[in-house]
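In: No letters, just coordinates:
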């Protein structure tokens, strides 16, 4: 998964602090810290990321 800036998305609702950026591929999502774009990358399966989004949107994570 390429680590180029044009392929990453950040929420329009996020502030300058504590942000992540997300990049999606056909089978996985990449997640990185927007303040440290070269500091590492977390890659998760598409199904796991979609389950996380569902849980966040429903308020199940507190």
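Out: Looks like it arrived, so ask away. Treat the numbers as computed from the prediction; the structure is a model and nothing was measured.

In: use CA for all of it now, contacts and neighbours both
Out: Fine.

In: residues in contact with residue 35?
Out: Neighbour list for residue 35: 18-19 [criterion: C-alpha atoms under 8 Å, 6 or more residues apart in numbering].

In: how near is it to residue 51?
Out: Residue 35 sits 25 Å away from residue 51, taking C-alpha to C-alpha, to the nearest Å as the criterion.

In: Kindly report the same for residue 22.
Out: Taking C-alpha to C-alpha, one finds residue 22 at 15 Å from residue 51.

In: Who has more neighbours out of those two?
Out: residue 22 (18 against 11; other C-alpha atoms under 10 Å).

In: In this structure the more buried one contacts residue 32, no?
Out: Yes - if you go by C-alpha atoms under 8 Å, residue 22 and residue 32 touch, sitting 6.7 Å apart.

In: what about versus this one:
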């Protein structure tokens, strides 16, 4: 496993407290809670991450 690099928070989160950060992996992405970075992160491979992003863009999740 590689260490996630270049963690970033969405520019749409502004100063909100309910944010996640995404870090780049060689073959996917890692996601963590921006308020509790020490809690760790979960990972998704490239195919899983692409499927998730496509679902978000298609508005397949309810708020």
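Out: Here it is on my side, so go on. Since this is a predicted model, take the numbers as computed values, not measurements.

In: Drop the TM-score for these two in here.
Out: Scored against TM-score structural alignment, normalised by the length of structure 1, the superposed chains reach a TM-score of 0.81; 60 aligned residues with a C-alpha RMSD of 1.7 Å.

In: Which residue in structure 2 aligns with residue 45 of structure 1?
Out: Taking TM-score structural alignment, residue 45 of structure 1 has residue 45 as its aligned residue in structure 2.

In: Would you check how far apart the closest residue to its match other than its chain neighbours and residue 21 of structure 2 are?
Out: Nearest non-adjacent residue to residue 45 of structure 2, counting by C-alpha to C-alpha, 6 or more residues apart in numbering: residue 28, 4.2 Å away. Using C-alpha to C-alpha, one obtains 14 Å as the distance from residue 28 of structure 2 to residue 21 of structure 2.

In: So the residue nearest to the spatial centre of structure 1: helix, strand or coil?
Out: With distances taken as C-alpha atoms, centre = their mean, residue 22 lies nearest the centre of structure 1, 3.0 Å away. Residue 22 of structure 1 falls in the strand class when you classify it by DSSP: H, G, I helix; E, B strand; the rest coil.

In: Give me the spatial nearest neighbour of it, chain neighbours excluded.
Out: Nearest residue to residue 22 of structure 1, sequence neighbours excluded (C-alpha to C-alpha, 6+ apart): residue 31, at 4.7 Å.

In: Quick check: the one you found touching residue 21?
Out: Yes - counting by C-alpha under 8 Å, residue 21 is a contact partner of residue 31 of structure 1 at 5.8 Å.
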